[in-house]
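In: below is the structure, and that's it, no one-letter string:
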């Protein structure tokens, strides 16, 4: 299933994961992910919900949020501020991706 993509730029063709963090449960999600943050230039995140649900918030001028459930993957582009909000029991994992030439 394709990741949910609500903001651009899209993941470059041929992009590859260069680092994966998690899995994290509700009590082990790093504090930095719960506050406003961005990804560096050339990095995209693939937030995967393995179990439960979590609310993903866009902190840019367009705003908005989405409840992500087990099986969902959200594409997070570089430089777009965002944060996570715990919603009970959840397990997540994040893969950081870059264009093959940048990895």
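Out: Yep, that arrived. Since the structure is predicted, the reported quantities are computational estimates derived from the model, not experimental observations.
In: make it CA atoms for all contacts and neighbour counts henceforth
Out: Will do.
In: let me see the contact set for the spatially closest residue to residue 88 that is not a sequence neighbour.
Out: In this structure, residue 88 finds its nearest non-sequential neighbour in residue 26, 6.8 Å apart by C-alpha to C-alpha, 6 or more residues apart in numbering. By C-alpha atoms under 8 Å, 6 or more residues apart in numbering, the residues touching residue 26 are 86, 88-91.
In: kindly list the longest strand within this protein.
Out: Using DSSP state E to define each element, the chain has its longest strand at strand 82-98.
In: try this one side by side with the last:
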């Protein structure tokens, strides 16, 4: 999995979601705009992060966050009870 570039700065953060409040859009393939990176931060539980191209599945937890690259299709899936949020960087 990629790392956030050193030259990006956080500018927005989602509310915290749990397994029952995850927006449908996050559960299906979606993407950020050009130049926008994301960081998926799991506070508790586990979240399956799937990147479409190149295909990769990563199990995220409180010790491992996910990096969303600009314009890359991806989705998440709760693996039981989970609490998480997404930070956006430019």
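Out: Sure thing, it's come through. Small disclaimer: the values here were computed from a predicted structure and weren't measured.
In: one step back: ok, and the most crowded of the contacts of residue 26 of structure 1?
Out: Neighbour counts for the contacts of residue 26 of structure 1 peak at residue 91, which has 22 neighbours (criterion: other C-alpha atoms under 10 Å).
In: neighbours of whatever residue of structure 1 lines up with residue 8 of structure 2, how many?
Out: Per TM-score structural alignment, the equivalent position to residue 8 of structure 2 in structure 1 is residue 15. For residue 15 of structure 1, the count of nearby residues is 17 (other C-alpha under 10 Å).
In: next: the one 10 residues further on.
Out: Here the neighbour count serves as a burial measure; for residue 25 of structure 1 (other C-alpha under 10 Å) it reads 18.
In: please name the nearest non-neighbouring residue to residue 60 of structure 1.
Out: Counting by C-alpha to C-alpha, 6+ apart, the residue nearest residue 60 of structure 1 is residue 81, at 5.6 Å.
In: who touches that neighbour in this structure?
Out: With the criterion set at C-alpha under 8 Å, 6+ apart, residue 81 of structure 1 makes contact with 36-39, 58-60.
In: state the distance from the aligned partner of it in structure 2 to residue 33 of structure 2.
Out: In structure 2, the residue paired with residue 81 of structure 1 is residue 73, using TM-score structural alignment. Computed as C-alpha to C-alpha, to the nearest Å, the residue 73 of structure 2 to residue 33 of structure 2 distance reads 11 Å.
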